[in-house]
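Engineer: Sequence isn't available, so here's the structure alone:
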């Protein structure tokens, strides 16, 4: 469907000289957009890891998986609604670092959940704020760091990287959880977050 939408785009001058998005990989790899594409793939790994394995991560801690999901959902809605415009208009290097730091603090709070249940909703709020604001900022970087002729390819690779992280990480995370335990899984999620 992305290919069909690109062909129906109102700017035919770009599409007459444009190669298919898969063939533009080399051009994308030579731009700073590749960092945004890698970042969103790793962000998706963190997102799917924390949400998919919530029941296993909180088992035996006194916390409930629904707590993180509820707090995360409310936080995402409020964070996109309240500071969303401020984030989009802020300097992108500072904003990116800030939202990624919030996301990392959310992951770090998951390590403390066995010690006190209040770290669980704290993790959800920090992670939800950082993650929901990181996506548009990183996407903007992918667009700005690619030339107009390669923008379609950069955005397509951006979505592919997100999908690979979101839907591919649970298989890797499940294997780590079974063979190494939940501390190793949380550490893997933190490594992806860094």
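Structural biologist: That came through fine. Just so we're clear, the structure is a prediction, and the values are computed from it rather than from any experiment.
Engineer: Every contact and neighbour count from this point should use C-alpha atoms.
Structural biologist: Noted.
Engineer: Find the centremost residue of the chain, please.
Structural biologist: residue 43 (2.9 Å; C-alpha atoms, centre = their mean).
Engineer: nearest spatial neighbour of that one, skipping sequence neighbours?
Structural biologist: residue 193 (6.4 Å; C-alpha to C-alpha, 6 or more residues apart in numbering).
Engineer: which residues touch that neighbour?
Structural biologist: The contact partners of residue 193, by C-alpha atoms under 8 Å, 6 or more residues apart in numbering, come to 42, 43, 46, 100, 103, 104, 107.
Engineer: separation between it and residue 104?
Structural biologist: Applying C-alpha to C-alpha, to the nearest Å, the value for residue 193 to residue 104 is 6 Å.
Engineer: Can you give me the distance of the nearest residue to residue 34 once chain neighbours are set aside to residue 39?
Structural biologist: Once flanking residues are discounted, residue 34 sits nearest to residue 28: 6.2 Å by C-alpha to C-alpha, 6+ apart. Using C-alpha to C-alpha, residue 28 is found at 14 Å from residue 39.
Engineer: ditto for residue 20
Structural biologist: Taking C-alpha to C-alpha, one finds residue 20 at 23 Å from residue 39.
Engineer: between those two, which one's more packed in?
Structural biologist: Shown here are residue 20 and residue 39; by other C-alpha atoms under 10 Å, residue 39 has more neighbours (23 against 14).
Engineer: Now that one. Nearest residue, chain neighbours left out?
Structural biologist: The shortest distance from residue 39 to any non-neighbouring residue, by C-alpha to C-alpha, 6+ apart, is to residue 138 (7.5 Å).
Engineer: For the one you found, list the residues it contacts.
Structural biologist: Counting by C-alpha under 8 Å, 6+ apart, the residues that residue 138 touches are 36, 39, 40, 96.
Engineer: ok so, going back, now do the contacts for the residue nearest to the centre of the chain.
Structural biologist: Residue 43 touches 131, 162, 165, 192, 193, counting by C-alpha under 8 Å, 6+ apart.
Engineer: For the residues you listed, please prepare a markdown table with the additional fields distance to residue 156.
Structural biologist: Putting the contacts of residue 43 into a markdown table (distance: C-alpha to C-alpha, whole Å) gives the following:
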| residue | distance to residue 156 |
| --- | --- |
| 131 | 20 |
| 162 | 10 |
| 165 | 14 |
| 192 | 21 |
| 193 | 22 |
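Engineer: just to revisit the earlier point, in the contacts of residue 138, find the pair that's most separated.
Structural biologist: Taking C-alpha to C-alpha as the measure, these span a maximum distance of 11.8 Å, between 40 and 96.
Engineer: Take this one as well and set it beside the first:
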């Protein structure tokens, strides 16, 4: 212990968390830029269907990567694996920004994005489980989600600012690619300090997903939050990934939605960082997700009314933004003690099925039947997820 504690004497626990969350924030902007893909693809004549297909490619890469993320982290270490993932994301964003035709390099960019995000999203919370006690999980999962959400929400705003300053949406991809390289550097640097500050000094437990581990997770109480997050991710993807399309059709500025949504989520998550969901967390989740569903219903009928547009962003931020970290904590708390890492990886896997898979359906619906039927489907999914949480709360 004496040797370990002096390996990085200048890295305090506070600085460690600050640098780790900063690294999470810098790479999170990459996912936020997927919201700009309809705008980017339109610049070279591709429509929302192509966006959906490229995100499907990303989905396949993500699912395969999440399944093997434990194998990679067992082989290279979690922080080194996170660093490699950020480099892959950076290359992906550079390709997106430089391409002008639909072809093999666009598919390559989508594959790299799925590979990188599959690793960063699944391993990020697992690293935290070594640094915090079980009773601190909601608070720290909330904090990590705050930094992820700031990256998600502010990168489209960055794109809007750059466009307003005379640059193109492509420049936002180049800037974010550079930030991902900085993130990779931070993850490399934090490898030893995180081992030093780990609550349990023993080596990392195996993280790989096996058939026995998979059957154990499916048989546990954590199966419900795993299913719920897939539905919720589909709702999120439907509302967020094509928000530029919704806004343009109504003569609104999409940046106002993203800014309002991001500010709402960040403020409420920080204020409620120590909130553990109350005496009945699933009832809290249900209430918040019914608010999320209400926001979508309002959006269906709000038209081009600017105050209602901001209210939709605010309510969606409260509903989805606050319920999400509580749901992550419930997945971790409902998991078997020996399957915590595998449970969080499967949680991430189903999240990405919704996040990157649902846009294929949404893109087809926008082109073939329009935005209103799509929003109705999204509202129904939101109410379904809320009802699942309500039913669990009554048990």
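Structural biologist: Structure received. Note that this is a predicted model, so its numbers are computed, not measured.
Engineer: And the TM-score between these chains?
Structural biologist: TM-score for the superposed chains, counting by TM-score structural alignment, normalised by the length of structure 1: 0.86, backed by 191 aligned residues with a C-alpha RMSD of 2.5 Å.
Engineer: if we can go back for a sec, tell me which of the contacts of residue 193 of structure 1 you also see in structure 2.
Structural biologist: Using both residues aligned by TM-score structural alignment, their matches' C-alpha atoms under 8 Å, structure 2 keeps these contacts from the contacts of residue 193 of structure 1: 42, 43, 46, 100, 103, 104.
Engineer: Tell me the one among these nearest to residue 179 of structure 1.
Structural biologist: Proximity of these to residue 179 of structure 1, judged by C-alpha to C-alpha, is greatest for residue 46, which lies at 19.0 Å.
Engineer: that older thread, which one of residue 40 and residue 96 of structure 1 has more residues nearby?
Structural biologist: Neighbours per residue, other C-alpha under 10 Å: of residue 40 of structure 1 and residue 96, the larger number sits with residue 40, 26 against 20.
Engineer: what are the ranges of the helices in the stretch 151-300 of structure 2?
Structural biologist: For the stretch 151-300 of structure 2, the helices defined by DSSP state H, counting those that start in this stretch cover 169-197, 211-218, 223-240, 243-250, 254-271, 281-302.
Engineer: Which helix runs longest in structure 1?
Structural biologist: As assigned by DSSP state H, the longest helix anywhere in structure 1 is helix 151-180.
Engineer: so whichever helix or strand comes after that one aligns onto which residues of structure 2?
Structural biologist: Going down the chain from helix 151-180 of structure 1, the next helix or strand is helix 182-193, by DSSP states H and E. The aligned range for helix 182-193 of structure 1 in structure 2 is 371-382, by TM-score structural alignment.
Engineer: compared with structure 1, how much does the matching stretch deviate?
Structural biologist: Following superposition, stretch 371-382 of structure 2 is found to deviate from structure 1 by 1.3 Å on average (mean C-alpha distance after the TM-score superposition for structure 1).
Engineer: Okay, buried residues for that stretch please.
Structural biologist: Neighbour counts over stretch 371-382 of structure 2 (16 or more other C-alpha atoms under 10 Å) mark 371, 374, 375, 376, 378, 379, 381, 382 as buried.
Engineer: next one: stretch 7-27 of structure 1
Structural biologist: 14, 15, 21, 24, 27.
Engineer: and which of those residues is nearest residue 67 of structure 1?
Structural biologist: Nearest to residue 67 of structure 1 among those: residue 21, at 40.7 Å, using C-alpha to C-alpha.
Engineer: how far does stretch 26-44 of structure 1 sit from the chain's center?
Structural biologist: Stretch 26-44 of structure 1 has its C-alpha centroid displaced from the chain centroid by 12 Å (C-alpha atoms, centre = their mean, to the nearest Å).
Engineer: I meant to write stretch 185-194 of structure 2 there.
Structural biologist: 22 Å.
Engineer: Just tell me what the residue nearest to residue 39 of structure 1 corresponds to in structure 2.
Structural biologist: Match for residue 138 of structure 1 (TM-score structural alignment): residue 327.
Engineer: quick one: its match from residue 320 of structure 2, how far?
Structural biologist: Counting by C-alpha to C-alpha, the gap from residue 327 of structure 2 to residue 320 of structure 2 is 10 Å.
Engineer: repeat for residue 151 of structure 2
Structural biologist: On the measure of C-alpha to C-alpha, residue 151 of structure 2 and residue 320 of structure 2 end up 16 Å apart.
Engineer: ok, now residue 61 of structure 2?
Structural biologist: 25 Å.
Engineer: neighbour count winner among those two?
Structural biologist: Comparing residue 61 of structure 2 with residue 320 by other C-alpha under 10 Å, the one with more neighbours is residue 320, at 24 against 21.
Engineer: Apart from its neighbours in sequence, what residue is nearest residue 109 of structure 1?
Structural biologist: That would be residue 123: by C-alpha to C-alpha, 6+ apart, it lies 5.0 Å from residue 109 of structure 1.
Engineer: Where in structure 1 does stretch 86-104 of structure 2 fall?
Structural biologist: Going by TM-score structural alignment, stretch 86-104 of structure 2 sits over no part of structure 1.
Engineer: Now do the same for residue 270 of structure 2: its match in structure 1.
Structural biologist: Match for residue 270 of structure 2 (TM-score structural alignment): residue 81.
Engineer: Tell me how many other residues crowd its match.
Structural biologist: Neighbours around residue 81 of structure 1, by other C-alpha under 10 Å: 10.
Engineer: next one: the one 10 residues further on
Structural biologist: With neighbours defined by other C-alpha under 10 Å, the count for residue 91 of structure 1 comes to 11.
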